[in-house]
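S.K.: Build the 3D model from these lines:
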Amino acid sequence: MKLSSFMNSVYPEGNPSSRIKKSRKDMIFSLEDLADRIGERPDRARVEELVGGEASQIELLLSSQPDKRCAMIWGYVSSLAAERSPLPLRLPARDYVGLELAGGSIILEKGRDHVGERMSGGRIKIEGAAGDYLGQEMKGGGIVAAGCRDYAFRQMKGGWGVVKGDAGKFLGLGNSGGRIAVQGSCRERAGWMMRAGRLFVRGDAGEYLGLLMSGGEIMVRGEAGRRAGWRSKGGRIAASRFGPEAADGALELG
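M.R.: The predicted structure follows:
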């Protein structure tokens, strides 16, 4: 669903002008206006309180181009819109799309940074590659991306993520839950300080796979770089082949 169709889906019976007139005095006319009302530390509850449920208000804010100050606020608004939309909502590539998303579906042609951060439900599909911090601190829901850069699914607690291509550095850093599947390869230090959850890589993994991990499972169908499992205290690491200095507990697949 495009932004231009959002109001029609929320108000299927026709013109919402009567509702708009009733709340005109409380209308927020820009992201900057909303940021001034919220203050220095935006959070979802405050954004939701001020924006309310008016489709015209949400559409106006979504159509704005956020600066750095308003990036997180725009991300919260994108989640509110997706949760209210009966169909998947197609949005432009911006930082923080789907911030704390709890339901609904979002489709992006490509991703920027922090897409799906702290989401607890819903789905996000990125047709192209995502930037840094994809799915950071997510608790539920699911993300599919063609590829991603660094710190994807950092401190993940739940939910799932699928990367159809390659992933960058520090994949699954500090995870305590959730499931990650990479159909391509990933760079160094995937699963660093991992405590729980599952990480699967169909291709190769860079050096220091599972560095300092204390729990969870990592499986690499290809080759893991040097020092896999270095200083690990628990968990399970398996790969078809390991580079030099792999930890004693690393399992080589037959």
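S.K.: For the rest of this, base every contact and every neighbour count on C-alpha atoms.
M.R.: OK.
S.K.: Buried by neighbour count: which residues of the helix or strand hosting residue 72 qualify?
M.R.: Using DSSP states H and E, residue 72 sits in helix 71-84. For helix 71-84, burial by neighbour count (16 or more other C-alpha atoms under 10 Å) applies to 71-84.
S.K.: Adding distance to residue 18, write those out as JSON lines.
M.R.: Compiled in JSON lines, the buried residues of helix 71-84 are given as follows (distance: C-alpha to C-alpha, whole Å):
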{"residue": "71", "distance to residue 18": "31"}
{"residue": "72", "distance to residue 18": "31"}
{"residue": "73", "distance to residue 18": "27"}
{"residue": "74", "distance to residue 18": "26"}
{"residue": "75", "distance to residue 18": "28"}
{"residue": "76", "distance to residue 18": "26"}
{"residue": "77", "distance to residue 18": "23"}
{"residue": "78", "distance to residue 18": "24"}
{"residue": "79", "distance to residue 18": "25"}
{"residue": "80", "distance to residue 18": "22"}
{"residue": "81", "distance to residue 18": "21"}
{"residue": "82", "distance to residue 18": "24"}
{"residue": "83", "distance to residue 18": "23"}
{"residue": "84", "distance to residue 18": "20"}
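S.K.: Following up with a second sequence; could you model it the same way so I can compare the two?
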Amino acid sequence: MREHLSMRVPVDLKRLTRDELEALVRQYYEEIIVSRQAAEITARLNVEQFARMEELNQTLERAKLELERTSNLDGLTGVANRRYFEETLEKEWRRCRRNHRPLGVILLDIDDFKKFNDRYGHVAGDQCLQQVARALQWIIQRAADSVARYGGEEFVYLLPESDEKALEVVAERARSAVEQLGIPHAGSRAAPIVTISLGGAVTIPSSSQKPDEMLRHADQALYQAKKEGRNRFCLYPHN
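M.R.: Sure thing, here's the model as predicted:
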């Protein structure tokens, strides 16, 4: 019998014996089966590889979104951080200037927080910041509004398209929510529990103004709230 009969070599079938033809048929049949099995395995691997790639891509996208989300949050309190606040403030400032709409901010801080840390320790201080942050976040009712940790014990609300009355409502809700936490604060000059002082400012942004000016006005109002006894809200301009 002739050897090395192969599908890859042209064969003159008429020159083959019956045994050679039978051997050739068996060989072709075996090669077809092997080729089909290899093709099926390759196809299955391709499908599995494609599914795996899709899974990896989806996981990567989720990881990127989570990284972006966490990069915008304060690590201790879980509310937005100062960088995110400043970026959002710039965007809202431009939008409100373009649409001639008011923009408001409320700066606030925890009354006598240094004395709280000195008396109860920094672990208790961190827990206090976390509880206050949750309360400040909880009172937000509009999707456009946000609260961020501005630094230390200081927080800030950004309130697009809000007038003075709207700021007063948000400020009182925040002040009351923190007061209702009932966190003991024996060293406070405002109350025997943790309280906050708040200062707000509203403006209709224009090309002649900068966001820093509005923040400075809110800070002046916050100073006035502390001057008047703390645990209260003052709005710029104040009497």
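S.K.: How alike are these chains, TM-score-wise?
M.R.: Laid over one another, the chains give 0.26 as their TM-score (TM-score structural alignment, normalised by the length of structure 2), with 99 aligned residues with a C-alpha RMSD of 5.6 Å.
S.K.: quick one on the thing from earlier: next SSE after the helix holding residue 72 of structure 1?
M.R.: Moving toward the C-terminus from helix 71-84 of structure 1, the next helix or strand (DSSP H and E) is strand 89-91.
S.K.: Could you list every helix and strand in contact with whatever helix or strand comes next after that following strand?
M.R.: Counting by DSSP H and E, the element after strand 89-91 of structure 1 in chain order, helix or strand, is strand 105-108. On a contact count with 3 or more C-alpha pairs under 8 Å, 6 or more residues apart in numbering; DSSP states H and E, strand 105-108 of structure 1 meets helix 71-84, strand 89-91, strand 123-129.
S.K.: Residue 142 of structure 1 is nearest to which of those?
M.R.: Checking these against residue 142 of structure 1 by C-alpha to C-alpha gives strand 123-129 as the closest, at 4.9 Å.
S.K.: In that closest one, which of the residues would be classed as buried?
M.R.: Result for strand 123-129 of structure 1 [16+ other C-alpha under 10 Å]: buried residues 123, 124, 125, 126, 127, 128, 129.
S.K.: wait, isn't the fifth one in contact with residue 91?
M.R.: So that's residue 127 of structure 1. No - if you go by C-alpha atoms under 8 Å, residue 127 of structure 1 and residue 91 don't touch, sitting 11.7 Å apart.
S.K.: Now do the shared contacts for the two.
M.R.: 107, 108 (C-alpha atoms under 8 Å, 6 or more residues apart in numbering).
S.K.: quick one on the thing from earlier: and which of the buried residues of strand 123-129 of structure 1 is nearest to residue 106 of structure 1?
M.R.: Distances from residue 106 of structure 1 to the buried residues of strand 123-129 of structure 1, taken by C-alpha to C-alpha, are shortest for residue 124, at 4.8 Å.
S.K.: Now render the helices and strands packed on strand 105-108 of structure 1 as CSV, adding distance to residue 61 of structure 1.
M.R.: Converted to CSV, those look like this (distance: least, C-alpha to C-alpha, whole Å):
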stretch, distance to residue 61 of structure 1
helix 71-84, 7
strand 89-91, 12
strand 123-129, 20
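S.K.: Let me know which of those is the nearest to residue 176 of structure 1.
M.R.: Minimum separation from residue 176 of structure 1 across these (C-alpha to C-alpha) falls at strand 123-129, 20.4 Å.
S.K.: and that closest one, what does it pack onto?
M.R.: Contacts defined by 3+ C-alpha pairs under 8 Å, 6+ apart place strand 123-129 of structure 1 against strand 105-108, strand 142-147.
S.K.: now it against strand 142-147, angle please.
M.R.: Comparing the axes of strand 123-129 of structure 1 and strand 142-147 via axes from the mean of the first three to the mean of the last three C-alpha atoms, to 10 degrees yields an angle of 0 degrees.
S.K.: by how many degrees do strand 123-129 of structure 1 and helix 71-84 diverge?
M.R.: Using the same axes, to 10 degrees, the direction of strand 123-129 of structure 1 lies 120 degrees away from that of helix 71-84.
S.K.: If we only consider the buried residues of strand 123-129 of structure 1, which is nearest to residue 178 of structure 1?
M.R.: Nearest to residue 178 of structure 1 among the buried residues of strand 123-129 of structure 1: residue 123, at 14.5 Å, using C-alpha to C-alpha.
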